Structures are given as C-alpha cells and as structure tokens.
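>>> What follows is a protein structure lacking sequence information:
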C-alpha cells in the first residue's frame, strides 16, 4: 500500500540525511519551518496592531473585511510566479507572499477578540481611571487572547500548508519531495512528502490549540460559545478558534 510505503520512506534513516543528493528530511523540515516563521512574523507585525486598533476604536472594520477578502482572492502560485520573475529570486518574495496569506485570520482574530469583550467590563476599567492604553494592555488583550490565538492558529496552518509551493521555484521546503517525486514518478516520495507537510501542520495546530485553551480566562466558557460585544454584535468562536461575527 502506497501510504504505508510513504510512512516507511519517512522512517528510513538515510532519507533524513540526503534524498536524491539534496537535503534530507531534517534539512527540508528546518527550511520549511524557517520560511513559515519568517512569514508568520511579518503577518503578526502587520496585522495584530491594526486589528487591535480596529477592535479598540470600533473604526475601520468594514475596510479590514474588504481588504481581507481581496487578499484571500490572490492566487498564491500565480503571485509567486509573477513576483519571482519580475523581481528575481530571493527570500523576501516568498516571505511577502506567504505573509499575505496569514494577515486576514490574524486581523480578524485581533478585532473580533476585542469586540467580544462585554461593554460593561470596558466601562468599569475606564471608571477606575485607567487610560485607553492601560485598558487595551491590561483588560482587552488578556480577555481577547483566545481569539487572538485562534487567528494565529488559522494563519499558521495556512502558511505551513502553502509554503510547500515555494519548492516549485527551487527553494527548499517539504514541497521539494512532492515536486521531485512527481518529476521522477517516485510516488512513494511524493506520499512521504505529503504526509510530512500534513503532520507538521497538525502538530503546529495541536500546540496552538493547547495554548489557546490555556489562555481562556477563568470564568469564561470554553469551546463553541458567544457573548454580546462592545459594539452590539455577537461573536461566536468555532472549535478551530476562528471568529464568526453576527452583525447588527
């Protein structure tokens, strides 16, 4: 069975050192994770401050949703092709493209997380004399942490799964095994590479799911639920942690 052969290929010690005179499984995993981390870091730096500003002020939500939908419509492989041909090879191009994929979930998680906080909590913090920055830092961000991590979780999964495409252009990633296997009709290697990408994504998801669960403040229900928000909306959280908003 091809699936079992793919698993056996993964656990072959020699394949962790070198495959077809190239990097082995260990090297490709490291390259895949490095590109994922770089892309995710850029997405966090761009999306989280904007999302927090939108959630705190209640302004710009419509623009954020529109921008997120536009970014999601970009064909990743086509965008990589255009930019790499036009700008030349370099790590900045794939990082920029993959970070675009990670921005919408992070942005939505940030502003939905703040909007999910009960208005009375914010008013009480303001009544004690806390500044807007203190409210954001000491009240809103801690309470919004589960949805923030839900956005990070979705963003990480999308980037890990898509980074494999970069091997089509000669970059190292776990996609190298899939592409090389297709070129040489080595289907065992293709299946092994696919299993590795899937396993890496599931492992990252499990770690972030645990972190998301641990950040739920005491007294707040876990799992699928909802609360009236500061803006008059009700925000539901799916098991994956993705925010689902019900508008007015």
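Now that the structure is in, tell me what you want to look at. Keep in mind that this is a model prediction, so the values were computed, not measured.
>>> hey, let's count contacts and neighbours off CA atoms from now on
Will do.
>>> what about the residue nearest the centre of the chain, distance to residue 182?
Residue closest to the average C-alpha location in the chain (Cα atoms, centre = their mean): residue 155, at 1.3 Å. From residue 155 across to residue 182, the span is 28 Å (Cα to Cα, to the nearest Å).
>>> tell me which element the nearest residue to the residue nearest to the centre of the chain once chain neighbours are set aside falls in.
Excluding the flanking residues, the one nearest residue 155 by Cα to Cα, 6 or more residues apart in numbering is residue 102, at 4.4 Å. Using DSSP states H and E, residue 102 sits within helix 92-115.
>>> next one: residue 89
Going by DSSP H and E, residue 89 is not part of any helix or strand.
>>> can you pull out the helices in this protein?
Here the chain has its helices, by DSSP state H, at 2-10, 25-57, 61-72, 76-87, 92-115, 119-127, 132-134, 141-163, 175-184, 187-214.
>>> could those be laid out in JSON lines, adding distance to residue 221?
As requested, the helices of the chain are exported to JSON lines (distance: least, Cα to Cα, whole Å):
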{"stretch": "helix 2-10", "distance to residue 221": "39"}
{"stretch": "helix 25-57", "distance to residue 221": "21"}
{"stretch": "helix 61-72", "distance to residue 221": "26"}
{"stretch": "helix 76-87", "distance to residue 221": "37"}
{"stretch": "helix 92-115", "distance to residue 221": "14"}
{"stretch": "helix 119-127", "distance to residue 221": "16"}
{"stretch": "helix 132-134", "distance to residue 221": "25"}
{"stretch": "helix 141-163", "distance to residue 221": "11"}
{"stretch": "helix 175-184", "distance to residue 221": "39"}
{"stretch": "helix 187-214", "distance to residue 221": "10"}
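>>> okay, now the one to match up with it:
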C-alpha cells in the first residue's frame, strides 16, 4: 500500500469526506483559539507596554503557561466539561496567550521613544499615542506573536485527537489503532502543510507591516559635475 493512497483517495475528500471534516475541524479549533487569545492578550499587552506596569506579571504568566502539559490539560478539560469544542478551544486559547501577550507588550514598550516623546510634545493623549504611534510601530512584533501562537495551536490541536476531540490528530490515532500507516501519513502531512501555510501567510503579513512601519530610506545619488 502506498503512503499516499489514503491522502489521494477522492472518497476522503469532498463535502462528506473524512479528511475534509477533520481539516475544517482543525482549522476551526486553531482560528477560534487564536482569536480568543488575541482578544484577551492584545489589550492587556497594550496596557502593560504603554504604562510599563505588570511586566513581571507578563513574564510569569508566559512562563507558567508554557510549562502546562498540553495533553494533560486537554484530557482534564474533556473529562470535566465533555468532548464538545468549547473545552478544547479554551485550552488551546490558554496556550496561545503567552506569545501574543509578550509580543504585544514588548512591541508597545519598545516603540521608538523619540516618536513617542514627539507625540507627547504635540499634546496627544495617551490613547492617541497608542493608536497613532505605538501600535503601528509595534504591529510587526504583534504579528510575530500571533504567528508563534498560531503555529503552536496548529501543532497542539493535533493532541486533541488523543482526548477524543477530533481534528487531524484523529487520523493519527485511528491509523495507529488499525495499523493504517497511509492514514497516519496523511494526518502528518496535512498538519505540516497547515503549519507551513499559516507560517508563510503570517510571515508575509508581518513583512508588509514591517515595510510600512520602517520603509527603506531612499537616498538620491547626486551627479558629479563632469570635468570640462
């Protein structure tokens, strides 16, 4: 049996195909978890970065969240709250928080101090400084935090299969149980392809944000007078 047989089988694709169903479920887990984490982490990161207060809290939360065992937390959430998508998305959102929170706080805090001082000298309020100066300058780092968080969630959502939560990890679990290596291969390839897609998309978005925020200085080359 070819390793590609399960992946290339048309019956596994289409509206009722198992691959389509699990892929969409994996995408739903990823997007929902990252959005929830962003809604919480970005405002907190802006406040911390702008005021300079709570930096130690950010570091503590980030380190604590990264130390949480993903599989154990997922299994605990499923046992306590059931196999619905809510507990799984909640756990994934918790795991996505540190990267987004850190990226936002560091980006705001490290915004060009001269630009911030100039904005204050012009009489801008704190909200105006954040919206017109600090946020645009911090955007590349914010996107970088979102990028790291998204890749982590894509990988961790695979573990949801172990907790009977579906997603592409289900292909790995079912394939291992039935010794269907083609199915396991399909699951691994799809998870990797999804991670590469998000990495490239968010990396490109971050590149555009960086170019817009820090455009290359254009230097004009003056013509030297020709000797007569």
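Done, it's in. In this text the structure is predicted, and so the values were computed from the model without any measurement.
>>> To residue 245 of structure 1, which of the helices of structure 1 lies closest?
Nearest of those to residue 245 of structure 1, taken as Cα to Cα: helix 92-115 at 7.6 Å.
>>> In structure 2, point out the residues matching that closest one.
Here helix 92-115 of structure 1 aligns to structure 2 at residues 86-109, judged by TM-score structural alignment.
>>> do stretch 132-143 of structure 1 as well
Using TM-score structural alignment, the residues of structure 2 aligned to stretch 132-143 of structure 1 are 126-137.
>>> Distance from the matching stretch to the middle of the chain?
Distance, stretch centre to chain centre, for stretch 126-137 of structure 2: 23 Å (Cα atoms, centre = their mean, to the nearest Å).
>>> And stretch 180-193 of structure 2, by the same measure?
With Cα atoms, centre = their mean, you get 22 Å for stretch 180-193 of structure 2.
>>> buried stuff in that stretch?
For stretch 180-193 of structure 2, burial by neighbour count (16 or more other Cα atoms under 10 Å) applies to 180-188, 190-191.
>>> Tell me the residues of structure 1 aligned with it.
Under TM-score structural alignment, the match for stretch 180-193 of structure 2 is residues 186-199.
>>> contacting residues around that stretch?
With Cα atoms under 8 Å, 6 or more residues apart in numbering as the test, stretch 186-199 of structure 1 has contacts from 2-3, 5-7, 9-10, 160-161, 164, 174-182.
>>> distance from stretch 37-47 of structure 1 to structure 2 after superposition?
Superposed on structure 2, stretch 37-47 of structure 1 shows a mean distance to its aligned partners of 0.9 Å (mean Cα distance after the TM-score superposition for structure 1).
>>> Spit out the contact partners of whatever residue of structure 2 lines up with residue 31 of structure 1.
Structural alignment (TM-score structural alignment) places residue 31 of structure 1 against residue 25 in structure 2. Taking Cα under 8 Å, 6+ apart, we find residue 25 of structure 2 in contact with 166-168.
>>> what packs against the helix holding residue 102 of structure 1?
The contact analysis (3 or more Cα pairs under 8 Å, 6 or more residues apart in numbering; DSSP states H and E) places helix 92-115 of structure 1 against helix 25-57, helix 61-72, helix 76-87, helix 141-163, strand 243-246.
>>> coming back round to it: may I ask which of the contacts of residue 25 of structure 2 has the most neighbours?
In terms of neighbours by other Cα atoms under 10 Å, the contacts of residue 25 of structure 2 top out with residue 168 at 32 neighbours.
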